[in-house]
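# quick one, structure for this:
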Amino acid sequence: MQYRFFRTCLAAALTAAMVFAPVAQANAAPARIKDIVDVEGVRENQLVGYGLVVGLDGTGDSLNNSPFTRQSLQSMLERLGVNTNGENVRTANVAAVMVTANLPAFATQGSRMDVAVSALGDSDSLQGGTLLVTPLVGADGEVYAIAQGPVAINGFKAQGDAASIISGVPTTGRISSGALIEREIGFELGSMHSLRLSLRNADLTTARRIAMVINDFIGVPTAVPEDPATVRLTLPANFNGNIVDLLTDIEQLMVQTDQSAKIVIDENSGIIVMGKDVRVSSVAVAQSNLTVSIAESPEVSQPNPFSMGQTEVVPNTDLNVTQTDMALTTVEESVTLQQLVDGLNALGLTPRDLIAILQAIKATGALQAEIEVL
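Predicted structure coming up:
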């Protein structure tokens, strides 16, 4: 009886999905060019530095366990004229930290940017601390900014003799406008006559559509798709302005983006994300659920009166295995993946069951999509 019920439910669900579900459109929603491409040379640069945070309320590094903090503190004091060689420094108000920041594109000398501060040693919290002057260097080893200022954290830690509570991460924080830019990265965008637009999601169709939209707007062949991820833009000879003016004119143009059929699966969390253009060829699907239940109900065994026996606990295990089978059901050709999943969801299958079924359909060659497992 249960076997027939599952078979009837699956057939009805799949039939209803194929009849009433709307057909997915071939194209995705239109988007502005500025939202789907990056301009060559217009980018951030990562900076990093090592520094000290002082003024902590006893939550800093323990100098015995953090020799780098001790060495940094002694070196800083020596530069300020204080000699601590041979002395046993026991302060708990100092913490070694790593300072990171992203140097914005076209940032000018003298402007400011935010920095992130993260504890490097065994500090418990950076609350109330102040970052001392910290040079921030780039990948080339050159100093591009100097960071300093009070650290603002989002978390806190409260501790007693028998209990403690932590909210957020008190060993990380930020300094708003905490770094002063000392060196600029030269890039003369306005003097360029040709540059490349890099698609954030590489696709041949989208690259060609971007070039067509730009050329239709300008009226002359200005953009050329070079590959799925690149469109080359050339300044027209009769254009009234430079390349910055051209980018300003075209970045608001709308483009109908396209995407490949793809399924992303996270097996650890059971998450399935699918593209709407995925299709399934004719395939037959069956699924079986195996449930094992174990119940422990120990019993007490008492010895006979006036005997020399002892009271013992006798284990009693109740083991039950239940298997639920689903009938082999045919999925018609050209049904979309969403319609297939709707039909399977009608049977109450878990995401992990759906993952296993999708991978099995892919193995048969009936799933016209790429599966990416995270």
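# contacts, neighbours, all on C-alpha from now
Will do.
# so what's the residue lying closest to L120 once chain neighbours are set aside up against?
Of all residues not flanking L120 in the chain, V97 sits nearest, at 4.9 Å (C-alpha to C-alpha, 6 or more residues apart in numbering). If you count contacts by C-alpha atoms under 8 Å, 6 or more residues apart in numbering, V97 has them with Y50, G51, L52, V53, V117, S118, A119, L120, G121.
# these two touch, right, the fifth one and S176?
This means V117. No. Using C-alpha atoms under 8 Å, V117 is not in contact with S176, being 10.9 Å away.
# neighbour count: the two, which is higher?
V117 (26 against 15; other C-alpha atoms under 10 Å).
# residues in contact with the helix or strand that the more buried one is a member of?
If you go by DSSP states H and E, V117 is part of strand 112-119. Around strand 112-119, the neighbours that count as contacts under C-alpha under 8 Å, 6+ apart are 95-103, 126, 147, 151, 171-181.
# now the helices for the protein?
2-20, 33-36, 67-79, 204-218, 243-250, 337-345, 351-364 (DSSP state H).
# hang on, the earlier thing: please tell me how far the strand holding V117 is from the chain's geometric centre.
Mean C-alpha position of strand 112-119 versus that of the full chain (C-alpha atoms, centre = their mean, to the nearest Å) differs by 21 Å.
# from I185, how far out is Q159?
For Q159, the distance to I185 equals 46 Å [C-alpha to C-alpha, to the nearest Å].
# neighbour-wise, which of these two wins?
I185 (14 against 9).
# residues in contact with the more buried one?
F106, A107.
# same check on T222?
With C-alpha under 8 Å, 6+ apart, T222 has these contacts: A211, I214, N215, L233, T234, L235, P236.
# pipe these into a markdown table and attach neighbour count and distance to M274 per row.
What follows is these, written out as a markdown table (neighbours: other C-alpha atoms under 10 Å; distance: C-alpha to C-alpha, whole Å):
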| residue | neighbour count | distance to M274 |
| --- | --- | --- |
| A211 | 21 | 28 |
| I214 | 24 | 31 |
| N215 | 17 | 33 |
| L233 | 23 | 33 |
| T234 | 17 | 37 |
| L235 | 21 | 39 |
| P236 | 19 | 41 |
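# please give the structure of this sequence too, so both can be compared:
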Amino acid sequence: MMRTVLLAALLTALAAPLAPAHGQVRIKDIADVEGVRENQLVGYGLVVGLNGTGDRLSSAVFTRQSLIGMLERLGVNTRDQEQRLDTKNVAAVMVTASLPGFARQGTRIDVQVAALGDATNLTGGTLLVTPLLGADGEVYAVAQGSVTTGAIAARGGAQTVTRGVPTAGRIANGAIVERETGFALNERREVRLSLRNPDLTTARRIAAAVNAFARGQVATPTDPGTVVVTPPAGRAADLIGFLTDIEQLRIQPDQVARVIIDEANGIIVMGANVRVSTVAIAQGNLTIRITETPQVSQPNPFGQGQTVVVPRTEIQVEDGRERRLGIVPGNVTLQDLVGSLNALGVGPREMIQILQAIKAAGALQAELEVI
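So this is what the prediction gives:
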């Protein structure tokens, strides 16, 4: 019996470190590996085959010039008949895509298509061959295919119904990668972890977790948003495997005490580290409510009077006398702060003004950001 109890206690002690602690997250969820990123691509093209919903060539000069240039490349001369071109089945579009990191030649990616001129609907159109350029001006992919918008547009003589955006669509697997980015991750002698929310404490915790896993000084935080990791000698040949292991490590990220206020929509978001010094709060509004309940005054059946409408007006004035001064004790937690504000019986709009007033008084120990 004693041996069984000791064995159970040993298994519990070994399993305890493996259980994720409360509030801990994986490193891969808060940091990115340098070089593992997407690249934005853009291109200009033509969509053909529209059912009379394309650009008007009389006003969309760029569409006319693009159409003439495309036909000339295909061996059709339309320069002499340029003024007679009046098709409405062609639209100039901008084509965008995101090139995934380490995408190889021949890989297909999705593209988005958006009308550039006065086209009203791209549904049913076909995008012609369109080169997609990167920020360096090089062609990284070529797009072509049928455009799907997912929108519904119906028009009659007196009414128009539109659901969705018919002038923007996408082509699933509509582009083929023609050029690679050329970044070789497995040849790097060191890699950098970029924090999505830069913080000194979080960067230090990441480095400590990586060093504890590698049993050596292999990670060093260089700034609030970067941790440099040098694989140990035994893992240098297997950099991908080493990164796979460390991105699964769990840490507890730190955060700045911050209060986010969206005045337009009446939204308040407060971080867990928000604290308030001792402060007294009172809130009251003057509200005047006017209610009109007119009544009809009708004379007796044999009387000589007339039926008239007699106005009845009721005026109520609320000056918030029942709302008294409330004290918020110092160094309260976020839950206590929310409870104290809710006890005042105010809505989100008034709560925004109270938080701004607490900040102005110097009692809100947090960063107040209004968006």
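# just give the TM-score of the two.
The TM-score (TM-score structural alignment, normalised by the length of the second structure) is 0.84; 332 aligned residues with a C-alpha RMSD of 2.2 Å.
# and the helices of the first structure as a markdown table, adding distance to I371 of the first structure?
Listed next are these as a markdown table, based on distance: least, C-alpha to C-alpha, whole Å:
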| stretch | distance to I371 of the first structure |
| --- | --- |
| helix 2-20 | 22 |
| helix 33-36 | 23 |
| helix 67-79 | 47 |
| helix 204-218 | 20 |
| helix 243-250 | 35 |
| helix 337-345 | 12 |
| helix 351-364 | 8 |
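# which among the contacts of V97 of the first structure gets closest to V255 of the first structure?
Set against V255 of the first structure, the nearest of those by C-alpha to C-alpha is V117 (40.1 Å).
# all strands of the stretch 201-350 of the first structure, in order?
Remark: strands assigned in the stretch 201-350 of the first structure by DSSP state E, counting those that start in this stretch are 223-227, 230-234, 254-256, 262-266, 271-274, 279-280, 283-285, 288-296, 299-301, 312-314, 317-325, 329-331, 335-336.
# residue range for the fourth one in the second structure?
Pointing back at strand 262-266 of the first structure there. Strand 262-266 of the first structure corresponds to residues 258-262 in the second structure, going by TM-score structural alignment.
# what does L41 of the second structure correspond to in the first structure?
Checking TM-score structural alignment: L41 of the second structure goes with L47.
# what about its match, neighbour count?
Using other C-alpha under 10 Å: L47 of the first structure sits among 21 other residues.
# ok, residues contacting stretch 346-356 of the second structure?
I261, E263, G266, I267, I268, I281, Q283, L341, L364, L368.
# that one corresponds to what range in the first structure?
The aligned range for stretch 346-356 of the second structure in the first structure is 349-359, by TM-score structural alignment.
# contacts only, for the residue nearest to K157 of the first structure when sequence neighbours are not counted.
Closest residue to K157 of the first structure apart from its sequence neighbours, by C-alpha to C-alpha, 6+ apart: I166 at 4.4 Å. Applying C-alpha under 8 Å, 6+ apart to I166 of the first structure gives the contacts G155, F156, K157, A158.
# 10 Å - rerun?
G155, F156, K157, A158, Q159 (C-alpha atoms under 10 Å, 6 or more residues apart in numbering).
# can you pull the contacts of the second one?
What it means is F156 of the first structure. By C-alpha under 10 Å, 6+ apart, the neighbours of F156 of the first structure are D124, S125, L126, Q127, I165, I166, S167, G168, V169, P170, T171.
# out of the residues you listed, which end up buried?
D124, S125, L126, Q127, V169, P170, T171 (16 or more other C-alpha atoms under 10 Å).
# so how far is stretch 136-149 of the second structure off the chain centroid?
Here stretch 136-149 of the second structure is found 24 Å from its chain centre; the criterion is C-alpha atoms, centre = their mean.
# residues in the first structure aligned with that stretch?
By TM-score structural alignment, stretch 136-149 of the second structure lines up with residues 140-153 in the first structure.
# with stretch 215-235 of the second structure instead?
The aligned range for stretch 215-235 of the second structure is 219-239, by TM-score structural alignment.
# and the end-to-end length of that stretch?
So stretch 219-239 of the first structure: terminal residues 11 Å apart, C-alpha to C-alpha.
# repeat that for stretch 119-134 of the second structure.
Across stretch 119-134 of the second structure, the terminal residues are separated by 26 Å (C-alpha to C-alpha).
# got the buried residues for that stretch?
By neighbour count on 16+ other C-alpha under 10 Å, the buried set for stretch 119-134 of the second structure is 119-123, 125-128, 130-134.
# then stretch 248-263 of the second structure?
L249, R250, I251, Q252, P253, D254, A257, R258, V259, I260, I261.
# on that earlier part again, quick one, which of the helices of the first structure is nearest to D318 of the first structure?
helix 2-20 (24.2 Å).
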